[in-house]
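Q: task: produce atomic coordinates for the following.
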Amino acid sequence: MALSPCGNQSAVPTTFLLLGLPGLWETRLGLCALFLLLYLLTLVSNLLLLAVVWVDTHLHVPMYLLLCALATSETCLSLAVVPQMLVALASLHGTAILSYQGCKAQMLLSGGWACTNCFLLAAMGYDRAVAVSDPLRYTTRMGHHVCICLVVGCWLGGFIVAGGMCGAIFWMSYCPGQNPLNHFFCDIPPLLAAAQGVTAPSEAAVLLLSLLVLGGSVVAIVASYGSILVAVLKVHGGRSWHRAFATCGAHLTVVVLHFGCASFIYLRPKDRYTLERDCLLSITYAVVTPFLNPLVYSLRNREVHTALHKLLVQRRVEG
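A: Okay, here's the model as predicted:
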């Protein structure tokens, strides 16, 4: 095992100093305002989507129940990451200190909800595949009990995998005292970069679990869209293509945004970690994507438009 450069400070508790991006010091307050705005809009849009589905009984179908589960998961991911990010940006020095246990908790929560999002997107792909390829048996194959089992399974699976990643990361040694992290929150790449001693087993474990989550979810989504393509090819005519795209377009857009950023961040070894690019991608993944997802689904969905209009008219009449 390589000797640690930490020195003899065993009595000093281990903490993590979130540095953000030093190159963005002059714009940190502007970034803080921007992220706060996106954070508030994310909360409002996701809560509005949940309210619309709750109020309109026509939307009490598996597609929208899964969408509500995704909105809840994205909101929880934002809650786990963004407040700490705002504290760091708004502080006098543009930094924030997290305790060892606080960093571990943040990584577990953010990782758990991020993994849950991957599994939920795979479940939503299966739902769309059943709707297009086997519409006559859709209510049987995607009943409410099946939908609930899928959601619970996604949540449990997400946090089990995140627990494994968290165990692998914090199995490594960190210096007593402040460990600087060039990031806005406790994420896997900066923690790998800050670790001391032997890190190869943890890196391998994290890469394997990341492949399991991202690769497994992508394979499931590709299989779902393969069955959709086969079903569409059996029905000749442009109308079938249009209906399939209208049914799956929003989901595909969210899948590309989600897995594109996540794969680039987590499916790489430690020696290819680049500060500025990875930090900005993590921000996109944790802040921008949760803001865009409800907009993508809402803007492309007439049923959501109609339900939202009914909800707003109802509130106006009651007021």
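Q: use CA for all of it now, contacts and neighbours both
A: Fine.
Q: tell me which other helices or strands the lengthiest helix in the chain touches.
A: The longest helix of the chain (DSSP state H) is helix 100-133. Where contact means 3 or more Cα pairs under 8 Å, 6 or more residues apart in numbering; DSSP states H and E, helix 100-133 is packed against strand 14-18, helix 62-90, helix 138-141, helix 144-171, helix 216-234, helix 238-266.
Q: report all helices and strands that the fifth one contacts.
A: When contacts are defined as 3+ Cα pairs under 8 Å, 6+ apart, helix 216-234 sits against helix 100-133, helix 238-266.
Q: so how far is that helix off the chain centroid?
A: 22 Å (Cα atoms, centre = their mean, to the nearest Å).
Q: list of residues touching it?
A: 118-119, 121-122, 125-126, 128-129, 132-133, 240-241, 244 (Cα atoms under 8 Å, 6 or more residues apart in numbering).
Q: that older thread, who wins for proximity to A71 among the helices and strands packed on helix 216-234?
A: With Cα to Cα, the closest approach to A71 among the helices and strands packed on helix 216-234 belongs to helix 100-133: 9.1 Å.
Q: how far away is C32 from P83?
A: Using Cα to Cα, to the nearest Å, we find C32 at a distance of 10 Å from P83.
Q: pick out whichever of these two has more residues nearby.
A: C32 (18 against 15; other Cα atoms under 10 Å).
Q: quick one: that one is in a helix?
A: Yes. Applying DSSP: H, G, I helix; E, B strand; the rest coil, one finds C32 inside a helix.
Q: quick check: it touching L86?
A: Yes. If you go by Cα atoms under 8 Å, C32 and L86 touch, sitting 5.7 Å apart.
Q: leaving out chain neighbours, which residue sits closest to L311?
A: V52 (6.8 Å; Cα to Cα, 6 or more residues apart in numbering).
Q: can you mark which positions in the host helix or strand of the one you found are buried?
A: Using DSSP states H and E, V52 sits within helix 28-55. Of the residues in helix 28-55, 28-29, 31-32, 35-36, 38-39, 42-43, 45-50, 52-53 count as buried by neighbour count, 16 or more other Cα atoms under 10 Å.
Q: compare with the first, here's sequence two:
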Amino acid sequence: MKLDRLKAEVNVSTVTQFVLIGFSELPSLQGFLFAVFSIVYIIILVGNFLIILITSMDPALQKPMYFFLANFSSLEICYVSVTVPRILFSLEKQDRSISLMSCATQLCFFLIFGTTECLLLTVMSYDRYVAICNPLHYPLIMNPTKCTQLAAGSWLGGIPVQIGQTYQIFSMHFCNSNKINHFFCDIPPILKLACGDTSVHELSVYVVVMAVAAFPFILVLTSYSKIIATILRLPTAKGRAKAFSTCSSHLLVVVLFYGSATVTYLRPKSMHSPGTDKLLSLFYTIVTPMFNPLIYSLRNKEVIAALRKLILQK
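A: Predicted coordinates:
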């Protein structure tokens, strides 16, 4: 019996390198895709950097809301930089190989920044809740120390959990193939390569997603249910419009991010298809970060005024 088990373990091929299939099924579009991803990446970097710049330089934007927005823009730059440069490298060099350690590192940082986004969106909704539902105590509650603590908690909160989850996933044996049918190292396509039953690992993914994504999302919905109830009680239409305008941008970003990410990670393994996974992943890893600066700037008069002031100074 022990000999049979030993033989089975020996027969399991030890994968030391993966191949990211990416968009190789579109050979005639490699140059076009490289150009598109390059332009999108530049838009994301420039757009988010501008938000960081104007929120730090303009005295009118020295408020908790814009402090968290600057943190969010910094996060978006980090978030897309985990995946997009690797995509560009694969498209340019046509080299889709990635070592096991590099794949694990990419996944770990991707999960950490994804968790940070969930937590930071929750903190931003709490900030809007206090501002609208408890305005008289807002400066006292959202003081600089409290804001710094909330931001630091968002950045650091997911690190131990996601390091543990990454270690658990890459402690599995991979024997089905070394080809990841995706454009970056993500959990669903990696689980497909694992030997044997992965139900325990899938369960752990669900638990972590519920803790770092679903629970914060419930808190966001709770905050906004109270915000909307408070706004509807305001006596004037102008007051209601002004209060809602400060929240609508954030709510739109929440829906875009959580909608696509939740569908990706909470579906059973049997329901995952490479095409759908890639499309959803493109949405929450690249498309949403590209639109976030536009959403926050075009729907916020203070940001537009600060941007206009910055341009005129040049």
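Q: quantify their similarity with the TM-score.
A: In this superposition the chains share a TM-score of 0.93, using TM-score structural alignment, normalised by the length of structure 2; 309 aligned residues with a Cα RMSD of 2.0 Å.
Q: returning to what we had before: could I get the helices and strands packed on helix 100-133 of structure 1 as JSON lines with distance to E203 of structure 1?
A: Shown next, in JSON lines, are those (distance: least, Cα to Cα, whole Å):
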{"stretch": "strand 14-18", "distance to E203 of structure 1": "19"}
{"stretch": "helix 62-90", "distance to E203 of structure 1": "23"}
{"stretch": "helix 138-141", "distance to E203 of structure 1": "40"}
{"stretch": "helix 144-171", "distance to E203 of structure 1": "8"}
{"stretch": "helix 216-234", "distance to E203 of structure 1": "19"}
{"stretch": "helix 238-266", "distance to E203 of structure 1": "10"}
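Q: looking at the ones you listed, which is nearest to Q314 of structure 1?
A: helix 62-90 (20.9 Å).
Q: the closest one aligns to what range in structure 2?
A: Mapping helix 62-90 of structure 1 onto structure 2 (TM-score structural alignment) gives residues 64-92.
Q: from the chain's centroid, how far away is the matching stretch?
A: 9 Å.
Q: just tell me what L37 of structure 1 corresponds to in structure 2.
A: Aligned by TM-score structural alignment, L37 of structure 1 pairs with I39 of structure 2.
Q: what's the spacing between that match and F32 of structure 2?
A: From I39 of structure 2 over to F32 of structure 2 (counting by Cα to Cα), the distance is 11 Å.
Q: can you check S177 of structure 2 too?
A: 29 Å.
Q: hmm, back to that, angle of the helix holding V52 of structure 1 against helix 62-90?
A: 160 degrees (axes from the mean of the first three to the mean of the last three Cα atoms, to 10 degrees).
Q: helix 28-55 of structure 1 vs structure 2, average distance?
A: With mean Cα distance after the TM-score superposition for structure 1, helix 28-55 of structure 1 departs from structure 2 by a mean of 0.9 Å once superposed.
Q: which helices and strands does that helix pack with?
A: helix 62-90, helix 289-299, helix 302-318.
Q: how far does that helix sit from the chain's center?
A: With Cα atoms, centre = their mean, you get 15 Å for helix 28-55 of structure 1.
Q: got it, and stretch 304-317 of structure 1?
A: Distance, centroid of stretch 304-317 of structure 1 to centroid of chain: 29 Å (Cα atoms, centre = their mean).
Q: return the set of buried residues in it.
A: V304, A307, L308, L311.
Q: ditto for stretch 172-187 of structure 1
A: 172, 174-187.
Q: do stretch 74-89 of structure 2 as well
A: Buried residues in stretch 74-89 of structure 2, counted by 16+ other Cα under 10 Å: 74-77, 79-84, 86-88.
Q: neighbouring contacts of it?
A: So stretch 74-89 of structure 2 is contacted by 22, 34, 37-38, 41, 44-45, 48-49, 52, 95, 106, 109-110, 113-114, 116-117, 183-184, 285-286, 289 (Cα under 8 Å, 6+ apart).
Q: now do stretch 14-22 of structure 1
A: 88-89, 94-100, 103, 174-186, 276, 279.
Q: one more time with 7 Å, if that's ok
A: Outside stretch 14-22 of structure 1, the residues that touch it by Cα atoms under 7 Å, 6 or more residues apart in numbering are 94-100, 175-185.
Q: kindly check the end-to-end length of it for me.
A: Start-to-end, stretch 14-22 of structure 1 (Cα to Cα) is 22 Å.
Q: gap between it and the chain center?
A: Using Cα atoms, centre = their mean, the offset of stretch 14-22 of structure 1 from its chain centre is 22 Å.
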